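Undergrad: Got a predicted model here, sequence first, then my questions.
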Amino acid sequence: MRSDCNALQWISWFLSSKGNEYFCEVEEDYILDRFNLTGLNTEVANYSQALDLITDNLEDDDVQDELRGSLDVQARLLYGLIHARWIVTVRGLSKMLDKYKRADFGRCPRVFCQSQPLLPVGLTDVPYEKSVKLYCGRCEDIYSPKSSRHGSIDGAYFGTTFPHLMFLVYPHLIPPKANPSDPARGDGRAEDWAKGVRRRGSTREDEVVAEGAAEGLSTATAALKAERYRPKIFGFQVNEIAKLQRWQEAVRDKQIARLEELEYS
């Protein structure tokens, strides 16, 4: 069907295309097991033909002329949704682990994260809603990819669970949080750490506060509007991270209260 991939299987062609470096190869046995694809037929138009295209079982004669343009789009969607399921399996996690060790997804821009490798994550499991983000296991924040090609990838192709399940399965990979001015050390330098850790790179919190200031809102009010990223596994918040975030939010509330006192005094 596609002249530029006659010598390649569809999946090999897809993975070798520019902008698809985040994806790993889904094993054919996994794709051919229809149990693993349960429910995807309701999310992908022309599901059967898209699946045949991915598995190289589609003949040109089987495709109507008016479908040729959209079938490739549906095949990409189907492969992406299968990929999100595959990477939370044991074999899928292992393949993504290799990419993580090579830092294929980039490194955290924050200075105190010491070039921590990132992992792709979706903000929703529903396609066509949010693009992929990159999660840092050290600062536990998310970032947008540097490349516009990667920034246009649908976040549903990686899902909300993947990076947190990887750290759960491979706990030795969890990066240490301690550093010379880490607030977890309890040495009273939480404010210095909060300033220093953002010396490079901006987060969604920073952007919300900046937008609030531009709209004439007080810094405290803008900070209250900032949304935090909450790691979840299959919809449930990760226990240890949840405990840490409760402590972090208590510290933030104290800082906001101090800002309010300064702004209204």
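TA: Ah, there it is. Numbering: from 1, shown residues only.
Undergrad: Every contact and neighbour count from this point should use C-alpha atoms.
TA: Will do.
Undergrad: For the helix or strand hosting residue 76, name the packing helices and strands.
TA: Assigning secondary structure by DSSP states H and E places residue 76 in helix 68-86. On a contact count with 3 or more CA pairs under 8 Å, 6 or more residues apart in numbering; DSSP states H and E, helix 68-86 meets helix 47-54.
Undergrad: So what touches the helix it packs on?
TA: Identification of contacts with helix 47-54 by CA atoms under 8 Å, 6 or more residues apart in numbering yields 10-11, 40-41, 58, 63, 71-72, 74-75, 78-79.
Undergrad: hang on, the earlier thing: and the following helix or strand past the helix holding residue 76, what's buried?
TA: Downstream of helix 68-86, the next assigned helix or strand under DSSP H and E is helix 90-101. Buried residues in helix 90-101, defined by neighbour count with 16 or more other CA atoms under 10 Å: 92-93, 95-97, 99-100.
Undergrad: One more: stretch 82-89?
TA: Buried residues in stretch 82-89, counting neighbours by 16+ other CA under 10 Å, are found at 82-88.
Undergrad: one more structure, for comparison:
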Amino acid sequence: MDTDSDTEFSKGWLEWFLSLKGSEFFCEIDEDYILDRFNLTGLQAEVTYFQKALELITDSLEEYSESQAEEIENSAKHLYGLIHARYIITAAGISKMLEKYKESAFGYCPRVHCNNQPLLPLGITDVPGKYSVFLYCCKCEDVYNPKQNRHRSVDGAYFGTSFPHMFLDTYPYLKPQLSESEMKKFRYEPKMFGFKLHAVSHIHKWQDLKRSEMVARILNDS
């Protein structure tokens, strides 16, 4: 198959896949879960070489054409990602993701006022091939692009839209609880010379924008 060396391939496909740069967000799925056909319901239609991909993941693939090797490997990666999205919303999967969260494996919120709050992976759609994975901050409740470029090619559907919220529902103590006074400090308030900006400033900006647009239309029509 498409590996860097025979030694690397001898690790077993799953160990090899999880060691790849860009696979850091994935947890190891229990083999019993992968082999349970009930957990794979509906995935056969999503993966080109479904059976061979499954055999590759479980290190039981014996017969394959060299010309199909790359396609089978890509199918295995895709299949693992789809199974992963289902697995991480099970009790076992959430527990494994908790260990990665404790290690801050998904990075920290880039927002200054979040004070390095650990992030959680999130898909903004469950449909594969639409968007890459995003990172969710449970403190400011916003989403961000991964810091590393290698993670920006990871499909968000491999983590799904429900994971962060099920994770925090399972471990509610991990979600920061801010008092009213803390919330005031937590939110940035724009000021000028020490004074809060009045809402009228936003109206003035809107008026200036509309005036500029009107002048541009007049110049274009003349």
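TA: The structure has been received and is ready for your questions. Computed from a predicted model, the values in this text were never measured in an experiment.
Undergrad: After superposition, what is the TM-score?
TA: With the length set by TM-score structural alignment, normalised by the length of structure 2, the two chains reach a TM-score of 0.82; 199 aligned residues with a CA RMSD of 2.3 Å.
Undergrad: In JSON lines, list the buried residues of helix 90-101 of structure 1 along with distance to residue 163 of structure 1.
TA: Formatted as JSON lines, the buried residues of helix 90-101 of structure 1 follow (distance: CA to CA, whole Å):
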{"residue": "92", "distance to residue 163 of structure 1": "12"}
{"residue": "93", "distance to residue 163 of structure 1": "9"}
{"residue": "95", "distance to residue 163 of structure 1": "13"}
{"residue": "96", "distance to residue 163 of structure 1": "10"}
{"residue": "97", "distance to residue 163 of structure 1": "10"}
{"residue": "99", "distance to residue 163 of structure 1": "12"}
{"residue": "100", "distance to residue 163 of structure 1": "10"}
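Undergrad: Can you name the two of the residues you listed that sit furthest apart?
TA: Distance extremes for the buried residues of helix 90-101 of structure 1: the farthest pair is 92 and 100 at 12.3 Å, using CA to CA.
Undergrad: Spit out the contact partners of residue 119 of structure 2.
TA: For residue 119 of structure 2, the contact set (CA under 8 Å, 6+ apart) comprises 101, 104, 106-109, 135-138.
Undergrad: what about residue 62 of structure 1, how many neighbours?
TA: For residue 62 of structure 1, the neighbour count with other CA atoms under 10 Å is 9.
Undergrad: Ok, residue 76 of structure 2 next?
TA: Residue 76 of structure 2 has 27 nearby residues by other CA under 10 Å.
Undergrad: Make sure I have this right: residue 134 of structure 1 is in a strand.
TA: Yes - counting by DSSP: H, G, I helix; E, B strand; the rest coil, residue 134 of structure 1 is located in a strand.
Undergrad: nearest spatial neighbour of it, skipping sequence neighbours?
TA: residue 120 (4.5 Å; CA to CA, 6 or more residues apart in numbering).
Undergrad: pretty sure the one you found contacts residue 160?
TA: No - with contact defined as CA atoms under 8 Å, residue 120 of structure 1 does not reach residue 160; the gap is 9.2 Å.
Undergrad: related to what we said a few turns ago, right, and the pair among the contacts of helix 47-54 of structure 1 with maximum separation?
TA: Going by CA to CA, the pair spanning the contacts of helix 47-54 of structure 1 furthest: 40 and 63, at 20.4 Å.
Undergrad: starting at the chain centroid, how far to the longest helix anywhere in structure 2?
TA: Looking across structure 2 with DSSP state H, the single longest helix is helix 200-221. Remark: helix 200-221 of structure 2 is offset 39 Å from the chain centroid, using CA atoms, centre = their mean, to the nearest Å.
Undergrad: buried ones in that helix?
TA: Within helix 200-221 of structure 2, no residue qualifies as buried by neighbour count (16+ other CA under 10 Å).
Undergrad: Next: stretch 55-74 of structure 1.
TA: For stretch 55-74 of structure 1, a neighbour-count test (16+ other CA under 10 Å) marks 55, 58, 71-72, 74 as buried.
Undergrad: Make a markdown table from these and add distance to residue 149 of structure 1 to it.
TA: Below are the buried residues of stretch 55-74 of structure 1 laid out as a markdown table (distance: CA to CA, whole Å):
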| residue | distance to residue 149 of structure 1 |
| --- | --- |
| 55 | 25 |
| 58 | 28 |
| 71 | 21 |
| 72 | 18 |
| 74 | 19 |
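Undergrad: Alright, that wraps it up for me.
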